[in-house]
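J.: what shape does this take:
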Amino acid sequence: MARTATLSLLLFLVFATPAYPQASKLNRAVRTAENLEPSIPLLEQARETERKLAELRRTTGKRPNIVWIIVDDMGYGDPGCYGGGNAVGADTPVMDRLAREGLRLTSCYSQHTCTPTRSAILTGRLPVRTGLIRPILAGDTLTVNPWDGETSVAKILGEAGYYSLLTGKWHIGEGEGMRPHEVGFDEYYGYLPAQKEITQALDTRRYPDLTLDADKLERYESIGAEHALIHGFSMGDTKTVSTVKSLEEMGAADEQLVDFSVERIMEFAKGEKPFFLEHCFMKVHTDNFANPKYKGLSASKYAYKDSLCEVDLLIGRLVKALDDAGVLENTFVFVTSDNGPQMDAWPDAGYTPFRGAKGTTWEGGVRVPGIAYWKGMISPGRVSDGVFDLMDLFNTAVHLAGADAELPREVYIDGIDQTAFLLHDEGESNRECVFFWWKSELTALRMREYKWHQKVLLPQSTFMHIDMAVLQDVGTAPWLFNLYIDPKEELPVGHRRNAWLASLGAEAKAHLMTFKKYPPKKVGL
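T.: Modelled structure (predicted):
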């Protein structure tokens, strides 16, 4: 196997050339500022969208509310509107309806795992830049606070007059100075880690070697992982609401979290400020435990499928609350997943029709559902294969808030404003390329319908995309796939059909050159 090159070596080799070399001839994007990712200029589309937004502001008298709904580890093929639903034993009527009444994105991309994605959408920056290249796990020792020098979208929106709330899973740092209400959110109500990190010390059937061994359990608990539901305010105290003491409590947690978000939506609607709500489900991340009220909810009866059906039902409650509060027509809603399904936990895992899964930069690991819904603003029934990176939510939210001038200038921003793409009746994506990193390794990129790999994650056993996979160089030439004829990335087309597309390496080179002035941050991960 070829030895993996380090990021530092790649950067050393690239920095011998002038900054920002010419991208490939395919590239239509234009760089408008040194620290901003180039975007495709679609001026008439942008002008028409701005007229549409201005008319709404004249009607409502304020900026739109913004609601992001993040499901944990939901696969591309799980919702019915993406080919799952009834066909895989778990109906999702709410997500299906939102897709029918809004815009369904078929090329929406996350990072390869949860912490990188969650940090990326809040900062508009690739995880390799912020140092948040993998989940921060119990027992990790960070050398610096990863949030130092970062500006969250919540902070920018707050300065633009929004009230911001994050409900549910965080997983981007549990220490002081790293929690949501300490990095820009006005309020936080949720659990700091993933649900498996909370329940594994309680699950005797699945983890007997931990739970039934007093010494191991004591040592595990001494790590100090947070197992509590907490409530914190930016200008006030952080308090523990309750501590999870049973699997049944964890199973019912998402309903409790939605109860809270619904209550706050009703309160926000009575106020003068627009609001930003990021609601992050604990489910469907393994280990899934049934809410006692919804046991056997799915046709499948498996825990994952029951959880998926419950999440869909709870998304319906969030949208209904917006409607009942009279703010649905002034609220941009986006529903997505933080990465592909965690197949290592199968059968407690979702489904993707693509190659790979969570932990890889194959399509199965990073292509996720993306549903944009805005009653009266996004035309029903739209479907687009325009490329969208979840980091684009950062720039889009900032633009909707009228705060573009507040975008950070001292760091590189990888997100792109996609407001016009999402809202225009015939919107086209402003993004030309998506770059895929696995920790500190640039592995692949997508441009139009082409996917270019220079490194790949290869599982050594069925479904073992995290626990038993090997990162390796591809060999003598990059692996180039045409996703329109080979969406499963099974057979490269490079020298047999499109040898000239090897020039996509120019995109990788230009991308790496952005690290010269804006070097990656190391936080101890």
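J.: could you use CA atoms for every contact and neighbour count after this?
T.: Will do.
J.: what's the span of stretch 188-196 from first residue to last?
T.: 20 Å (CA to CA, to the nearest Å).
J.: scratch that, stretch 515-525
T.: End-to-end span of stretch 515-525 (CA to CA): 19 Å.
J.: how about it: buried residues?
T.: Neighbour-count burial for stretch 515-525, with 16 or more other CA atoms under 10 Å as criterion, is recorded at 515, 519, 520, 521, 522, 523, 525.
J.: out of the residues you listed, flag the one nearest to residue 245.
T.: Nearest to residue 245 among those is residue 525, at 29.9 Å by CA to CA.
J.: so that closest one sits against residue 132, correct?
T.: Yes: contact status for residue 525 versus residue 132: in contact at 7.3 Å, counting by CA atoms under 8 Å.
J.: format the buried residues of stretch 515-525 as JSON lines; extra columns: distance to residue 117 and secondary structure.
T.: Shown next, in JSON lines, are the buried residues of stretch 515-525 (distance: CA to CA, whole Å; DSSP: H, G, I helix; E, B strand; the rest coil):
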{"residue": "515", "distance to residue 117": "20", "secondary structure": "helix"}
{"residue": "519", "distance to residue 117": "19", "secondary structure": "coil"}
{"residue": "520", "distance to residue 117": "16", "secondary structure": "coil"}
{"residue": "521", "distance to residue 117": "16", "secondary structure": "coil"}
{"residue": "522", "distance to residue 117": "17", "secondary structure": "coil"}
{"residue": "523", "distance to residue 117": "17", "secondary structure": "coil"}
{"residue": "525", "distance to residue 117": "15", "secondary structure": "coil"}
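J.: for comparison, sequence B:
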Amino acid sequence: MCGLQQPLGRRLLLLTVLLAQHCADATTSIQPHIVTIILDDWGWANWGYHDRLVNNQQLQKEVQTPVMDALAQHGIVLDRLYVHNVCSPSRSAFVTGRNPRHVNLINRPSDMYDPSLPLDGIWGVPAQMTGIAEKLKSAGYATQHVGKWHLGYASHHQMPSARGYDRFFGYLGGGNDHWTYKINKLSKGSCGRPSLDLWHNGAPATDKVPHHTCGVASQDGCWYEDALFEQQVTGAINDHADLNTTQPLFLTWAPHAVHVPLQPIAAQEAKFDFIDFPSRRKYAAVVNDMDRRIGRVVSTLKRRGLWDTTLLVVMSDNGGPSLVDGGANNYPLRGEKGFNSEGGVRSNAFMAGGFVPEAQRGSVANGLMGIEDFYATFCGVGGVVTLRDAKAAAAGLPPVDSLNMWPYLSGAVEMSPRDLVVVSDGHQPQAVIDRLGYKLIVGETSSKGTTTSTLPNASYVSPSFCFQRHDKHPPYAGACLFNVFADPSESTNIADAHPDVIQRLTKSLEEAQRDTLRRRYGPEPTAHQALTSPACRVSKRKWGGFEGPWIEFS
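T.: Got it, this is the predicted structure:
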């Protein structure tokens, strides 16, 4: 039964996937170590593997990622992994196994709160949803998260320790300073002054507070934040290996890089002084820096004897920001972070490690995959008994959307089980992509129509609308249809030539819009209100000026 060939009919395809999953579960005798690296704002063209495919000499000179190139060439490239166009919704999908529309569609400060609203009235992943670390922990895994959280922390029920992680070292919000660990302009300070944001397990990392002279202009004797994170990751691997146990490890590493502010180590930036444009130079430096850190962590896994049973996943949470101070490039994809063109939602991604079947090494998986699918995939290889989220069901929340991709990625079946990817803006689904490559977009989407190998540059200041305004409501007059398999730059709107496709995908989009989780939160405090907000008071009184959970302590 496990040797069935792939059938052509849809129902037979589903049956084959289920049979292949049964076979895989029956024959896998080990639980792999699962190490996931989620880079922040990594642009499509800022990976040397992609630059060589398009033979772009300028990018090949600027983009230096030899470690990740080699890992991908001996692993599985996930060529059609789709994510949300900004950070938190993507990470929420990864953790909960739900499409972003079923968990969280917006980035917001954690001090939005209204206790009269359902689901606690706070922003972030609902406390009633079961996370991937909880699932894997139920199957015997040791669990650890290092780096960016950005899933909500107003309540201690939203913290990593409540999500199944045995250990945590990282920052709670959307971004902070690489050298001072103070929250940056993208993460509003709630107390009228910069707050510190760095935690170790259940308390602020007070022992890591840098001296007052530390900063991008004064780096001597200071800890670069991604160096701290690498140290924690390496320590987690060494500690686990020292236990000399068969217990599997689930480790999520979410570096600060390559998110703004771009503050590379000075010597690292000097390696790219041939790049005249400042943000592009800094971006190239931090990408190369992360490549080197990943290489050292992989070397540790090999040296400690864990690599042969490790499944390593590397991906980006969204496309790169190509604004002047963003530094990224998504060539040849249209657009960037924050928009639903391909440059915002198609992610760099690959799998590597000794757990990847030998026959699949060096392959490219062209089938559709959503970031939410890692949940079921990890549960499948990790021996989790059921995907059902009883806690969420009791709260009336949407079920898990995730599909187990392992039968497809391991070569047991020829086609991805995912037929459709749903892509949302900050309010509701805006686009759908089917397994034939057709992508329907309604409403407005933005970013420059022209993509070059030298973005950003001085003439590229801000995004502009690349499509005419069109109706967000049926029948979507003026909607855009592309075949992104044949036209990754989304340069030719083929809607007029394919009314049947428009009609078919419109139904899928409307279904996705109807079942979107409509959440409400409290209002974002004004600057004056923030000075006396409960979040501010608790930060000062309990956490010593660090960001932290506050609802239970206010």
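J.: give me the TM-score for these two chains.
T.: Once the chains are laid over each other, their TM-score by TM-score structural alignment, normalised by the length of structure 1 reads 0.79; 467 aligned residues with a CA RMSD of 3.4 Å.
J.: what would the buried residues of stretch 515-525 of structure 1 look like in a markdown table with distance to residue 299 of structure 1?
T.: Output for the buried residues of stretch 515-525 of structure 1, formatted as a markdown table (distance: CA to CA, whole Å):
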| residue | distance to residue 299 of structure 1 |
| --- | --- |
| 515 | 49 |
| 519 | 50 |
| 520 | 47 |
| 521 | 46 |
| 522 | 46 |
| 523 | 45 |
| 525 | 41 |
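J.: of the residues you listed, just say which sits nearest to residue 226 of structure 1.
T.: For residue 226 of structure 1, the nearest member of the buried residues of stretch 515-525 of structure 1 is residue 525. The distance, counting by CA to CA, is 19.2 Å.
J.: and residue 14 of structure 2, helix, strand or coil?
T.: Under DSSP: H, G, I helix; E, B strand; the rest coil, residue 14 of structure 2 falls in the helix class.
J.: coming back round to it: quick check: the two most widely separated of the buried residues of stretch 515-525 of structure 1?
T.: Farthest-apart pair in the buried residues of stretch 515-525 of structure 1 is 515 and 525; separation 18.6 Å (CA to CA).
J.: hey, where'd the helices end up in the stretch 1-150 of structure 2?
T.: For the stretch 1-150 of structure 2, the helices defined by DSSP state H, counting those that start in this stretch cover 10-27, 48-54, 57-62, 66-73, 87-96, 132-138.
J.: just checking, what packs against the first one?
T.: Spelled out, it's helix 10-27 of structure 2. Counting contacts by 3 or more CA pairs under 8 Å, 6 or more residues apart in numbering; DSSP states H and E, helix 10-27 of structure 2 packs against helix 406-409.
J.: next, the mean deviation of the helix it packs on compared to structure 1.
T.: Aligned to structure 1 and superposed, helix 406-409 of structure 2 gives a mean residue distance of 1.4 Å (mean CA distance after the TM-score superposition for structure 1).
J.: tell me the contacts of the one residue sitting closest to the centre of structure 2?
T.: Compute the mean C-alpha point of structure 2, and by CA atoms, centre = their mean the closest residue is residue 317, 2.5 Å away. Applying CA atoms under 8 Å, 6 or more residues apart in numbering to residue 317 of structure 2 gives the contacts 38-42, 83-87, 90-91, 347.
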